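K.L.:
Sequence and computational prediction follow.
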Amino acid sequence: MKFELQATDKFSNARAGLITTDHGPIETPIFMPVGTVGSVKAVHQRELDEDIRAQIILGNTYHLYLRPGIDILERAGGLHRFNGWKKPILTDSGGFQVFSLSANRKLKEEGAYFRSHIDGSKHLFTPEGVVDIQRSIGADIMMALDECPSGTADYDYAKKSLGLTTRWLQRGWKRYKETEGRYGYSQAYFPIVQGCTYADLRRESAKTVADLGADGNAIGGLAVGEPAEVMYDMIEVVNEILPADKPRYLMGVGTPANILEAIERGVDMMDCVMPTRNGRNGMLFTAHGIMNMRNKKWADDFSPLQEDGPSYVDRFYTKAYVRHLFAAQEILGMQIASIHNLAFYLWLVGEARKHILAGDFKAWKDVMVERVTRRL
């Protein structure tokens, strides 16, 4: 994997770059749709490619390990061949999912013990094992196993947690360096900066991660309960240390405003379930504000969903019809909303890139943050 830094905004730390993988290029900044089990919910691969214009999607190690299972994925020739997606794939290590199980997991030095949410069976994720699993999945970008503590964790717990994450990282990195991909293409490995909301711990972790010299680096453990302004502060602390010549991935973020603020602070890659999850509940994000499609005000509004929207669904369907679909609990409503939201998120980061290259990102971003947070 290669990364080329192409431009930096004059009035902020926003960056435009190009990631090159064996499955194709990724123009940054980029938003990555979440396809937890190898599928972006309610969206076909063709729509992801041709209409939404996704350049990379995510899979999740925890979920794919449990179902369909690594044996099936290996026999298929990896996740790309299994699900038909031809472009790059990033896999989360599954750490966040394991740690969200709370009562059904136990952390030890050797790794994370957990019970499956599907059948209660017992499993162990080690830093080495998670590398092996992601090798079998065939992700273009693999993530290190880490612990993701709550955003409100106290300092003592955060420090202890970071120590464990750092030791796991050293083991995972060693396994990554001594193994190779299974399917004839290269796979990158991103370490993850942790440290909760404590600046000294974040700096310590960022220094450890930067010194590793990986192809890219991630910022984890944010957007997990802390105020947005604290999240932005931690991004700034970390990005002062992470190398400028490597892509920076902010995990699990966020709203359109969060994304724009993160880009301003030097983040290159982001992912979140919000566009699809909120879309399935009737919330549409647009360049003009947020629409709740369950609201009766749309019942006799026969104008296009978003006349200037980036997806075909924006012009093909009316607000009244989409509102009817949600009122009738029709699956088509969830599909339309998911496609719309993902297309909007990809449009948003694409516009951010254009303005970074043009040199006027900061002024554009300030206007857009006000617009995308309105309630329509």
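P.N.:
Cool, got the structure. Numbers count the residues shown, from 1 in each chain.

K.L.:
CA atoms for contacts and neighbours, from now on please.
P.N.:
Will do.

K.L.:
tell me the contacts of residue 206?
P.N.:
For residue 206, the contacting residues are 193, 194, 238, 241, 242, by C-alpha atoms under 8 Å, 6 or more residues apart in numbering.

K.L.:
Buried residues in the helix or strand hosting it, which are they?
P.N.:
Taking DSSP states H and E as the definition, one finds residue 206 inside helix 199-212. When neighbours are counted by 16 or more other C-alpha atoms under 10 Å, the buried residues of helix 199-212 are found to be 199, 201, 202, 203, 204, 205, 206, 207, 208, 209, 210.

K.L.:
next one: that helix to chain centre, how far?
P.N.:
Chain-centre distance of helix 199-212: 21 Å, with C-alpha atoms, centre = their mean, to the nearest Å.

K.L.:
I'd guessed residue 345 sits against residue 256; true?
P.N.:
Yes - contact criterion C-alpha atoms under 8 Å: residue 345 and residue 256 qualify, at 7.1 Å.

K.L.:
which is the next helix or strand following the helix holding residue 206?
P.N.:
Toward the C-terminus from helix 199-212 - assigned by DSSP H and E - lies strand 217-219.

K.L.:
re the thing from before, who wins for neighbours among the contacts of residue 206?
P.N.:
Among these, residue 194 has the most neighbours (other C-alpha atoms under 10 Å), with 31 neighbours.

K.L.:
and the comparison structure, right after this:
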Amino acid sequence: MSAKPFSFKLLKTDGMARRGEIETPHGIVSTPAFMPVGTQATVKAMYPGQVRETGADVVLGNTYHLMLRPTAERVARLGGLHTFMNWPHTILTDSGGFQVMSLAQLRKLDEDGVRFQSHIDGAKYHLTPERSVEIQGLLGSDIQMQLDECIKLPSPREEVERAMELSLRWAERSRRQFETMGGPEKGQGLYGIVQGGDVPDLRVRSAEELSKMPFEGYSVGGLAVGEPQDVMLRMLDITTPVMPVDKPRYLMGVGAPDDLLESVKRGIDQFDCVMPTRAGRHGLAYTRFGKVNLKNARHMDDPRPLDAETDCPASSVYSRAYLHHLVRAGEGLAAMILTWNNLAYYQSLMKGMRDAIETGTFDDFYQKTKADLARGDIAAL
């Protein structure tokens, strides 16, 4: 018996900003949405229930890491990724391609796929578009990604074009494998990935060609790889108008709060980034008024919480002096509290944008939030 089909509803727009809902077999994802990264089937320093309480509808798992350890076949035998990690809500898995390019050793890429050695033990693997989708199917994720080639920027135009065209061919192969495995009948979705580096006409061509393929959603890849923000935004300005209006749009690997704000303004619906969790593990808190580095001695005698006006206990209960002490002492609780605070802030930011789009006040929200972020946490300086 088929599951309810993957679906996306566009509920409201305000300029280019979009408010919508993605429905998967494991629930509704309100968009624009930030997806916490659970690379190894865990959002680091957080319990699954805590992640949900911050407002997250979906988390991300990583195909590369999970195929190496504990293996997709083992996860499948144990009931799939939702059961394995105790997350009964929507899960998105990436294709593993980015990690192969950035982490794996002795990789060799050709038309068929990429051969590489594990960064863990040197074991040899062969990842093809078909195998990537097979792994994601074994994991049982609700939203899956085509295998693509993500290259560093800047790169010569001919290299960007070669990688973009290869990614288009791999998109077709990924789609065939997804349908062979019955993804649509299971209510799952497969997203195509727009490539093209920082070359405008290649971005447009990639988006146009992908739009001809029957994907459930479309992603913008190959950004957030070290290029300046203005380059990323310029690519979004020319890419999102070419992407299908009736399908979700996902900007991969982004980003800082200001990146999220600017990208929603340009019509993006989904985001993921390790930034809030990684920052939390290194003593950095995100707040409505900028970043707070709890390593700094100025917080040693500060009795104030990070943000007394929020509902999140991590933000409103613990003093900056205590958090400074935990960070300087190397206590694990520091990472737990600061990650909790950061994810709660990110989800609050996304909810603020959703509410503003709903009421037609996105530009006001955008201007105020930009001003607050630019001001920084002046009282802590």
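P.N.:
Alright, I've got the coordinates. Quick caveat: nothing in here was measured; it's all calculated off a predicted structure.

K.L.:
With respect to residue 35 of the first structure, which of the buried residues of helix 199-212 of the first structure is nearest?
P.N.:
residue 209 (26.4 Å; C-alpha to C-alpha).

K.L.:
Next up, the contacts around the closest one.
P.N.:
With C-alpha under 8 Å, 6+ apart, residue 209 of the first structure has these contacts: 191, 192, 193, 217, 242.

K.L.:
Just put those in TSV and tack on distance to residue 166 of the first structure and secondary structure.
P.N.:
Shown next, in TSV, are the contacts of residue 209 of the first structure (distance: C-alpha to C-alpha, whole Å; DSSP: H, G, I helix; E, B strand; the rest coil):
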residue	distance to residue 166 of the first structure	secondary structure
191	9	coil
192	9	strand
193	9	strand
217	14	strand
242	16	coil
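
K.L.:
Geometrically speaking, which residue is the centre of the first structure?
P.N.:
For the first structure, residue 271 is the residue whose C-alpha lies nearest the centre (C-alpha atoms, centre = their mean; 1.9 Å).

K.L.:
and it, how far is that from residue 314 of the first structure?
P.N.:
Taking C-alpha to C-alpha, to the nearest Å as the criterion, residue 271 of the first structure is separated from residue 314 of the first structure by 22 Å.

K.L.:
Ok, residue 308 of the first structure next?
P.N.:
In this structure, residue 308 of the first structure and residue 314 of the first structure are separated by 8 Å, where distance is defined by C-alpha to C-alpha.

K.L.:
More neighbours: which of those two?
P.N.:
Neighbour totals were compared for residue 308 of the first structure and residue 314, and residue 314 leads with 22 against 11 (other C-alpha under 10 Å).

K.L.:
which stretches of the stretch 251-381 of the second structure form helices?
P.N.:
Taking DSSP state H, counting those that start in this stretch, the helices of the stretch 251-381 of the second structure run over residues 257-265, 275-281, 313-316, 320-329, 332-359, 362-375.

K.L.:
Would you mind measuring from the counterpart of residue 309 of the first structure in the second structure to residue 155 of the second structure?
P.N.:
Alignment note (TM-score structural alignment): residue 309 of the first structure maps to residue 310 of the second structure. Using C-alpha to C-alpha, we find residue 310 of the second structure at a distance of 44 Å from residue 155 of the second structure.

K.L.:
Just want to know which of these two has more residues nearby.
P.N.:
Counted by other C-alpha under 10 Å, residue 310 of the second structure and residue 155 do not tie: residue 310 has more neighbours, with 17 against 13.

K.L.:
mind listing what the nearest residue to that one once chain neighbours are set aside touches?
P.N.:
Take residue 310 of the second structure and drop its neighbours on the chain: the residue closest to it by C-alpha to C-alpha, 6 or more residues apart in numbering is residue 316, 6.2 Å away. Listed by C-alpha under 8 Å, 6+ apart, the contact set of residue 316 of the second structure reads 305, 306, 307, 308, 309, 310.
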